[in-house]
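Undergrad: Please find the sequence and the predicted model below.
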Amino acid sequence: MHHRPTQAKINLSAILSNYQQAVKLAPKAQQLAVIKADAYGHGAVDVAAYLEPHVPAFAVAFIDEALSLRAAGIDKPIVILEGLSGEEELRLAAQYNFWPLLHSNEQLIALTALSPVPDLHCWLKVDTGMHRLGLTPVEAQSWVDKLTRLMQRKPVLASHFSCAEEPDSPISMHQMQQLFALAAHLDCEVSLANSAALTTLPQSAVGWNRPGIMLYGSSPIAGKSAAELGLQVAMTVTSQIMAIRDVLPGETVGYNCRWQADTPSRIATLPIGYADGYPRLINSASEVFLHGQRAKVVGTVSMDMLTIDVTHIPQVQAGDEVELWGENIPVNEVAAHANTIGYELLTRVTQRMQRIYLRD
């Protein structure tokens, strides 16, 4: 039972609608639903259960995330984006139909050293310019032949854009040309397009695409709103006013006296803070939404509480609901005021914030 009025409302039908928008952008390709990091803070099990009838496969970062989904009854194939290491993980992957995205010679040597070699639907990560993980194109070519002989199927060749959110980026074009040339030479399927590339580089959206942030109704493109991209907001974080007080000119609010009233002001306190995932390093331009209006966050965000200036909204009273981000305050806007990105705020929503799931 939850008594605290701070909650994240998760609209599952919006997530499905956003997935369907990804399908519309690349109708001839297949779309993985990326649900790593607890479905970007939205709850991987609930999101996967809702999406499962509609998707060919899921993707997570590492094997523990995949095992949690299997334990919850999720049956569709799951791509492991960071690959696998060690005999136990490789055998578990074969047992549970995980598709490892293998990215190093060490991982591949560990796989081929097993006897018998487990029957795996392997993907290969090719480094085309991100320089984070992946085989060189030359290494990938040699491993494709070995894996095809071992598994009796060709691996999918995957790579990751470093600048997909920038339309017409020459770096992205170079990455795409490298992967596509290699895949054509080896007659392999590809996986390249993420959320941003689905929008900015439709020519990259072939084979297996990997929509992630767009599933949750957040725009992957700077300067483009979610609505402009046909996306619906999936998470709305709300709280309720717990107290209101009048502050005289010259008086300060919160830790370190960071905010001082210039005029007589009304300050409302909300039971949400950085321990819930609302950023402490927010700047003085950040706003919340109540009574159809915006109000500024003032003072330092505390662990469990924050304060807002409601002087201009005289009808405010204790118990009123306040949106921290969602339909009216985009999460990317809040993130920008904390010098970060929406991905970070969504994935930092903590377990003590109650999640309410909305279906249909």
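TA: Everything's here; your move.
Undergrad: Please count neighbours and contacts with C-alpha atoms only from this point.
TA: Fine.
Undergrad: List the contacts of the residue nearest to residue 247 when sequence neighbours are not counted.
TA: Excluding its sequence neighbours, the residue lying closest to residue 247 (Cα to Cα, 6 or more residues apart in numbering) is residue 265, at 5.1 Å. Shown in contact with residue 265 (Cα atoms under 8 Å, 6 or more residues apart in numbering): 246-249, 309-311.
Undergrad: Distance-wise, check the nearest residue to residue 246 once chain neighbours are set aside relative to residue 253.
TA: Excluding the flanking residues, the one nearest residue 246 by Cα to Cα, 6+ apart is residue 266, at 4.6 Å. Per Cα to Cα, to the nearest Å, residue 266 is found 11 Å from residue 253.
Undergrad: Residue 163 now?
TA: Distance, residue 163 to residue 253, using Cα to Cα: 41 Å.
Undergrad: Just to check, the residue nearest to residue 246 is in contact with residue 251?
TA: No. Contact criterion Cα atoms under 8 Å: residue 266 and residue 251 do not qualify, at 11.6 Å.
Undergrad: Among these two, which residue is more densely surrounded?
TA: Remark: of residue 266 and residue 251, residue 266 carries more neighbours, 19 against 15, as counted by other Cα atoms under 10 Å.
Undergrad: Helix, strand, or coil at the more buried one?
TA: strand (DSSP: H, G, I helix; E, B strand; the rest coil).
Undergrad: ok, now which ones touch it?
TA: Listed by Cα under 8 Å, 6+ apart, the contact partners of residue 266 are 244-247, 309-311.
Undergrad: Can I get these in TSV including neighbour count and distance to residue 51?
TA: Listed next are the contacts of residue 266 as TSV, based on neighbours: other Cα atoms under 10 Å; distance: Cα to Cα, whole Å:
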residue	neighbour count	distance to residue 51
244	18	42
245	10	45
246	12	48
247	18	49
309	21	40
310	21	40
311	17	44
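Undergrad: mind listing the strands in the stretch 1-150 of the chain by residue range?
TA: 7-11, 30-31, 33-34, 58-60, 78-80, 98-102, 123-125 (DSSP state E, counting those that start in this stretch).
Undergrad: related to what we said a few turns ago, what about the residue nearest to residue 247, distance to residue 297?
TA: 13 Å.
Undergrad: Overlap in contacts, those two.
TA: In contact with both residue 265 and residue 297: residue 309, using Cα under 8 Å, 6+ apart.
Undergrad: quick one: residue 314 and residue 293, what's the gap?
TA: 12 Å.
Undergrad: this is the other structure I want to compare:
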Amino acid sequence: MPRPLCATIHIDSMQHNLDRARTCAPHSKIWAVVKANAYGHGLEHALRGFATADGLALIETDNALRLRQMGWIKPILLLEGIFDVSDVPLLAEHNINSTVHCIEQIRMLEYTQLYRPIDVHLKMNTGMNRLGFQPDEYAAAYKRLRAIPGIRNITHMTHFANADELEHPRLAIAEQVRRFRQGADGLAGERSLSNSGGVLHQAELVGELSNDWVRPGIMLYGGTPGGRTALEYGLRPTMTLRSEVIGIQEILEGDTVGYGSRFEASAPMKVGVVACGYADGYPRHAPHGTPVIVDGVRTALVGRVSMDMMTVDLTAIPNARVGSKVTLWGDGLPIDEVAQAAGTIGYELMCALAQRVRVCEGRLGTNG
């Protein structure tokens, strides 16, 4: 029998969340972001869950080629663009869009003769200060790209730093939009501005934004970019991590649990050992009190998470036994709540899921 730990991927929830993005941005085409192996969900599941998206966006060139091999015929966008001049012919051969965010990438495109026209996304740095041309450099970069014979369409793109907090005191989204307009004024081409936060706040930003394309990521996987809970945004979890109790200990007041003996029982208690640890992608730094669900009852982690196991409080679940079902996140337990307890974000938990964890499919509300 396989180890009882399993990540269930809810294709129906992926489809629901994509529909939610369309509802928020009804006049925009959608790049469904599938980087990091579709946020840990698997590209094969993303192809089914996001089949109606207008395109798929990611950063890994090899996975872009995999998408083509798996039968995806609609557009693909490399969000970080190409990394070497040897990547340029692949863009034309496999009809892949590339982001262009620095002068070095423009030089690569100038250096290579393209036998088939390609489309690019020219990125502007409007305050995120990661990738992109400054607004006052942007028009010159656009002109240089436009002069390359193999460049067909140029889409103007930027990335919001605080789309979950519209009036951020350091960098409001309206200021980034102002800088974007200043840099792209008068330049032909479609626009792509909104990440998940921008999409979810599209109605509030309609006076500020003109999005031909949007680029939802975390919202498609049932996580929140911040500001509100996923449920408040109308999103459904797309990954449920489940395991089972594999051992039980009855301990006394003063007994300790786990490595470092960090947890000490204040009264007699029943402790369950669960088949999941940090080698599976569960956060090692998750503290006592991090929520879990056992046999439908909410309880909490006690002691340190170890490589292959964790320990949970079963004192209030008298019928718990070896084989009791455990939900670590997902259906009934939002991944963002677990992440917040562990001092991280839902994105990290999804992406950290280890290869050794068995993956299956199931509809939300079922055991897969």
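TA: Looks like it arrived, so ask away. In this text the structure is predicted, and so the values were computed from the model without any measurement.
Undergrad: ok, which pair from the contacts of residue 265 of structure 1 is furthest apart?
TA: Based on Cα to Cα, the longest span within the contacts of residue 265 of structure 1 runs between 249 and 310 and measures 15.0 Å.
Undergrad: hang on, the earlier thing: among the contacts of residue 265 of structure 1, find me the one that's closest to residue 66 of structure 1.
TA: Nearest member of the contacts of residue 265 of structure 1 to residue 66 of structure 1, counting by Cα to Cα, is residue 309, at 43.8 Å.
Undergrad: Could I get the contacting residues of the closest one?
TA: By Cα under 8 Å, 6+ apart, the neighbours of residue 309 of structure 1 are 265-268, 295-298.
Undergrad: what do you get for residue 342 of structure 1?
TA: So residue 342 of structure 1 contacts 218, 331-336 (Cα under 8 Å, 6+ apart).
Undergrad: Onto which residues of structure 1 does stretch 333-345 of structure 2 map?
TA: Under TM-score structural alignment, stretch 333-345 of structure 2 corresponds to residues 329-341 of structure 1.
Undergrad: cool, stretch 88-100 of structure 2 as well?
TA: Mapped onto structure 1 using TM-score structural alignment, stretch 88-100 of structure 2 spans residues 90-102.
Undergrad: List the buried residues of stretch 151-159 of structure 2.
TA: 151, 153-159 (16 or more other Cα atoms under 10 Å).
Undergrad: picking up where we left off before, to which residue of structure 2 is the residue nearest to residue 247 of structure 1 aligned?
TA: Looks like residue 265 of structure 1 aligns to residue 269 there (TM-score structural alignment).
Undergrad: gap between that match and residue 298 of structure 2?
TA: For residue 269 of structure 2, the distance to residue 298 of structure 2 - Cα to Cα - is 16 Å.
Undergrad: Ok, residue 144 of structure 2 next?
TA: Taking Cα to Cα, one finds residue 144 of structure 2 at 59 Å from residue 298 of structure 2.
Undergrad: higher neighbour count, the two?
TA: residue 298 (17 against 14).
Undergrad: for the stretch 251-360 of structure 1, what spans make up the helices?
TA: With DSSP state H, counting those that start in this stretch, the ranges of helices along the stretch 251-360 of structure 1 come out as 331-337, 342-347.
Undergrad: Kindly reformat those as JSON lines containing distance to residue 199 of structure 1.
TA: JSON lines is the format used below for the helices of the stretch 251-360 of structure 1 (distance: least, Cα to Cα, whole Å):
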{"stretch": "helix 331-337", "distance to residue 199 of structure 1": "17"}
{"stretch": "helix 342-347", "distance to residue 199 of structure 1": "17"}
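Undergrad: Next, format the strands of the stretch 1-150 of structure 1 as CSV and append mean neighbour count and distance to residue 274 of structure 1.
TA: Converted to CSV, the strands of the stretch 1-150 of structure 1 look like this (neighbours: other Cα atoms under 10 Å; distance: least, Cα to Cα, whole Å):
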stretch, mean neighbour count, distance to residue 274 of structure 1
strand 7-11, 23, 14
strand 30-31, 22, 34
strand 33-34, 28, 26
strand 58-60, 25, 26
strand 78-80, 27, 31
strand 98-102, 28, 35
strand 123-125, 27, 36
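Undergrad: Tabulate those strands (JSON lines), appending distance to residue 86 of structure 1.
TA: As requested, the strands of the stretch 1-150 of structure 1 are exported to JSON lines (distance: least, Cα to Cα, whole Å):
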{"stretch": "strand 7-11", "distance to residue 86 of structure 1": "37"}
{"stretch": "strand 30-31", "distance to residue 86 of structure 1": "29"}
{"stretch": "strand 33-34", "distance to residue 86 of structure 1": "24"}
{"stretch": "strand 58-60", "distance to residue 86 of structure 1": "18"}
{"stretch": "strand 78-80", "distance to residue 86 of structure 1": "14"}
{"stretch": "strand 98-102", "distance to residue 86 of structure 1": "12"}
{"stretch": "strand 123-125", "distance to residue 86 of structure 1": "17"}
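Undergrad: Which one, of those, ends up nearest to residue 186 of structure 1?
TA: Residue 186 of structure 1 sits nearest to strand 123-125 of all the strands of the stretch 1-150 of structure 1, at 12.4 Å, using Cα to Cα.
Undergrad: So which other helices or strands are in contact with that closest one?
TA: Based on contacts counted as 3 or more Cα pairs under 8 Å, 6 or more residues apart in numbering; DSSP states H and E, the elements that strand 123-125 of structure 1 packs against are strand 98-102, strand 156-158.
Undergrad: a markdown table for those strands, including distance to residue 137 of structure 1?
TA: Listed next are those as a markdown table, based on distance: least, Cα to Cα, whole Å:
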| stretch | distance to residue 137 of structure 1 |
| --- | --- |
| strand 98-102 | 14 |
| strand 156-158 | 10 |
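Undergrad: Quick one, which of those gets closest to residue 26 of structure 1.
TA: That would be strand 156-158 among these, by Cα to Cα, at 16.9 Å.
Undergrad: Now do the same contact list for the closest residue to residue 97 of structure 1 other than its chain neighbours.
TA: Nearest non-adjacent residue to residue 97 of structure 1, counting by Cα to Cα, 6+ apart: residue 77, 5.6 Å away. Residue 77 of structure 1 sits next to 56-58, 97-99 when contact means Cα under 8 Å, 6+ apart.
Undergrad: Compare these with structure 2 and list the overlap.
TA: Retained in structure 2: 56-58, 97-99, out of those (criterion both residues aligned by TM-score structural alignment, their matches' Cα atoms under 8 Å).
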